[in-house]
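*Asks:* Prediction below, plus the sequence it came from.
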Amino acid sequence: MRFLRRVRIEPFILAILAAVVVAAVLPATGGAATALGWVTTIGIAVLFFLYGARLEPRELLAGVRHWRLHSVVLAATFLLFPALGLLGSWALTPVLGEPLAAGFLFLTLVPSTVQSSITFVAIARGHVSAAVVSASVSNLLGVVLTPLLVFALMTRDGAVVITWDSVGKIALQLLLPFVLGQLLRRWVLPVISRIRRLALFDKSVIVLIVYAAFSEGVADGIWSRVGPAQLAWLIAACCVLLAVVLGLTELISRALGFADRDKRVVQFCGSKKSLATGLPMAAVLFVGQPVGLLVLPLMLFHQIQLIVCAWLAGHYGRAEGSAAPAV
């Protein structure tokens, strides 16, 4: 565990990598694949129900007074990122192929992370309460905006196909559980608050989704199309994407005259992409397609953003000295 903390690799990421390895050696096929599909379907619905139950509506409304700050974060998440994703997918298609290039675009369409965004803002001595609101609003709107962006940007050239069956699954697996979680929050939250290892359930569902997606890819023989050169190009593209967004969010924050603690909110909340939200969405949106290839860019970007932003937050925090995080 000490070694993992030193190299900034979370056990969760190792579990995801292990799921990829197991899928490559022992993929789920036949009846096992069918059973796994049902388990992941139920798990995704429960996951989004819990997302809805955890979000505090009053806390979100209280953050309206920081509307300018939150607008910039949302613009970075749902406008700047998709624009860069379109440009990147167009440029990368010749070297990555359509599925991976489409996956690169998809990673730019998912909402921001919640926990890591808030954690990095706190480490950087930023405006923590504003980070809670921005990250939560991003996930709240992402349940609707991400599928809409996928419809608008990823179905034009036929590389990704979204059917009415997928629309129904989005409503049943994502939106309905999320809304029910919000409506039943008063009764559900006291129960789930007493469950100590609830985060383990969230991560287990994600690992199962990864295993299912990569098992399907192995069974279909699609991994023979991903070579070392493609992987190197993809990693480089993810690094460039993160660097551009981190730089632009810093410049935009300065141009708008934000205080340093608000700059940290824009930079860390506006530069993240959520693996926990993006993978379940991909499993619902891209049924019958090479999901493994489509989510690989998001998985790589997630780890890269954790490493880079952990270092950057520590740098900001040390520069601010020993002052307590602003709340």
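*Replies:* Everything's here; your move.
*Asks:* Going by C-alpha atoms from here, please, whenever you check contacts or count neighbours.
*Replies:* Noted.
*Asks:* Residue nearest the middle of the protein, spatially speaking?
*Replies:* residue 274 (1.5 Å; Cα atoms, centre = their mean).
*Asks:* hold the first one in mind and look at this next one:
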Amino acid sequence: MIARLRGALDPFIVALLGVVALASVLPARGAMAGVVDLAANAGIVLLFFLHGAKLSREAILAGAGNWRLHLAVLGTTFLAFPLLGLAMAAIPGIPPLVGIGLLFLTLLPSTVQSSIAFTSIAGGNVAAAVCSASFSNLIGIVVTPLLASALMGQGSGMAGGISLGAVEKIMAQLLAPFVIGHLARPLIGAFVSRHRQAITLVDRGSILLVVYSAFGAAVVGGLWHRLPPSSLVLILGLCCALLALVLGLTWALGRAFKREDAIVLLFCGSKKSLASGVPIARVLFPAAQVGALILPVMLFHQIQLIACAFIARALSRSAGARVGAGTSGDGAR
């Protein structure tokens, strides 16, 4: 069990924690803060350009016909999750920073790579998983800011609506690079496919830079004075509870689908994207707030990887046992 747990741990989270520690001890200040801020903005643009370039139109078309499944995934991601986030943020005694961070977490799109990987391990419909996860991320570029505006207006300083400046940043740093990257896929798609490992390093490097910038600004603004260790423990517990609730919900809803599609709903519908969440928070909210907002996202990311790794392996063994039982039954006849 320890070996499995070690295999489920994401080395990227270790790097993230290192960056948080560095930003807590040596945050960028003065002129250097401006340089880091500019580099973080450039990193976000590059990140979403690469997201667009990696989006396979063929894979989406292959699984696009299963519209009932995709609607179920989107409903879980952008309806059920936010309702749970609102309920948790309204729990009496929840510190405001914790409540806002948890609510923001629930507004994010699903992951892509891990959702597809776990669906494949568990014997699910991989083409549909690619389609659902990609739809979720594409729609999330627009839907997540809209939900944040509607549900987080007072707590986030957005004054109950998205300002013109926020719209411009969403277009310039998120949507336009994504669209350009996808349109450029016929020219650079082969290069991206050949250098997936290097592209992943660039992706993760961009996120680490944004995290350093966000946490540095938050630390300068007094983050750790406003968020004591007890709040971190509370966030961890609430993230575990949130994931358990959504896993139970998606598995129950999956009874309306065949097994391969139920697995897609389980993994695509229960995940939240760190890769999208960090830059979206950086674009939408003041720098001093971003550090607190992405703490739940970072913790939930690791928890979902560990839990889903165990679940995917259990489903894989279950599928193997069913095939074996079927084969034995055929032989008995």
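*Replies:* Received the coordinates, thanks. Being a predicted model, the structure only gives us computed values, none of them experimental.
*Asks:* Can you give me the TM-score here?
*Replies:* Once the chains are overlaid, their TM-score stands at 0.92 when taken by TM-score structural alignment, normalised by the length of structure 1; 318 aligned residues with a Cα RMSD of 1.9 Å.
*Asks:* hang on, the earlier thing: the residue nearest to the centre of structure 1 touches residue 303, doesn't it?
*Replies:* No: taking contacts as Cα atoms under 8 Å, residue 274 of structure 1 lies outside contact range of residue 303: 10.7 Å.
*Asks:* re earlier: please tell me how far the residue nearest to the centre of structure 1 sits from residue 109 of structure 1.
*Replies:* 10 Å (Cα to Cα, to the nearest Å).
*Asks:* Now residue 19 of structure 2: closest residue in space, sequence neighbours ignored.
*Replies:* Distances taken as Cα to Cα, 6 or more residues apart in numbering put residue 212 closest to residue 19 of structure 2, at 5.8 Å, once the chain neighbours are dropped.
*Asks:* Now do the same contact list for the one you found.
*Replies:* With contacts defined as Cα atoms under 8 Å, 6 or more residues apart in numbering, the neighbours of residue 212 of structure 2 are 19-20, 22-23, 27.
*Asks:* Emit the ChimeraX select command for whichever of those are buried.
*Replies:* Per 16 or more other Cα atoms under 10 Å, the buried members of those correspond to this ChimeraX selection:
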select :19,20,23,27
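*Asks:* Next, format the contacts of residue 212 of structure 2 as CSV and append distance to residue 126 of structure 2 and secondary structure.
*Replies:* Putting the contacts of residue 212 of structure 2 into CSV (distance: Cα to Cα, whole Å; DSSP: H, G, I helix; E, B strand; the rest coil) gives the following:
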residue, distance to residue 126 of structure 2, secondary structure
19, 34, helix
20, 35, helix
22, 39, helix
23, 39, helix
27, 42, coil
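*Asks:* now stretch 110-125 of structure 1, how far from the centre of its chain.
*Replies:* Per Cα atoms, centre = their mean, to the nearest Å, the displacement of stretch 110-125 of structure 1 from the mean C-alpha position of its chain is 12 Å.
*Asks:* cool, stretch 81-98 of structure 2 as well?
*Replies:* 19 Å.
*Asks:* Now tell me what touches it from outside.
*Replies:* Contacts of stretch 81-98 of structure 2 (Cα under 8 Å, 6+ apart): 99-100, 102-107, 227, 231, 235, 238, 242, 246, 292-293.
*Asks:* Pick the one among those closest to residue 283 of structure 2.
*Replies:* Nearest to residue 283 of structure 2 among these is residue 293, at 12.3 Å by Cα to Cα.
*Asks:* Can you say which two of the contacts of stretch 81-98 of structure 2 are spatially most distant?
*Replies:* 227 and 246, at 26.4 Å, using Cα to Cα across the contacts of stretch 81-98 of structure 2.
*Asks:* Quick one: neighbours of residue 26 of structure 1, just the number.
*Replies:* Around residue 26 of structure 1 there are 14 other residues, counting by other Cα atoms under 10 Å.
*Asks:* Distance of residue 208 of structure 2 relative to residue 42 of structure 2?
*Replies:* 13 Å.
*Asks:* who has more neighbours, the two?
*Replies:* Neighbours per residue, other Cα under 10 Å: of residue 208 of structure 2 and residue 42, the larger number sits with residue 208, 24 against 15.
*Asks:* give me the element that one is part of.
*Replies:* helix 196-220 (DSSP states H and E).
*Asks:* about what we covered before: now the contacts of residue 212 of structure 2 in JSON lines, with distance to residue 193 of structure 2?
*Replies:* Listed next are the contacts of residue 212 of structure 2 as JSON lines, based on distance: Cα to Cα, whole Å:
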{"residue": "19", "distance to residue 193 of structure 2": "29"}
{"residue": "20", "distance to residue 193 of structure 2": "31"}
{"residue": "22", "distance to residue 193 of structure 2": "33"}
{"residue": "23", "distance to residue 193 of structure 2": "33"}
{"residue": "27", "distance to residue 193 of structure 2": "36"}
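*Asks:* For structure 2, give the helix that spans the most residues.
*Replies:* helix 287-332 (DSSP state H).
*Asks:* and the angle from that one to helix 196-220?
*Replies:* Angle of helix 287-332 of structure 2 versus helix 196-220, following axes from the mean of the first three to the mean of the last three Cα atoms, to 10 degrees, is 140 degrees.
*Asks:* Packing partners of helix 287-332 of structure 2?
*Replies:* Using 3 or more Cα pairs under 8 Å, 6 or more residues apart in numbering; DSSP states H and E, the elements in contact with helix 287-332 of structure 2 are helix 2-8, helix 96-106, helix 113-122, helix 196-220, helix 223-226, helix 229-253, helix 274-284.
*Asks:* quick one on the thing from earlier: list the buried residues of the helix holding residue 208 of structure 2.
*Replies:* Of the residues in helix 196-220 of structure 2, those buried (16+ other Cα under 10 Å) are 199, 202-220.
*Asks:* And stretch 23-35 of structure 1, by the same measure?
*Replies:* Buried residues in stretch 23-35 of structure 1, counted by 16+ other Cα under 10 Å: 23-24, 27-28.
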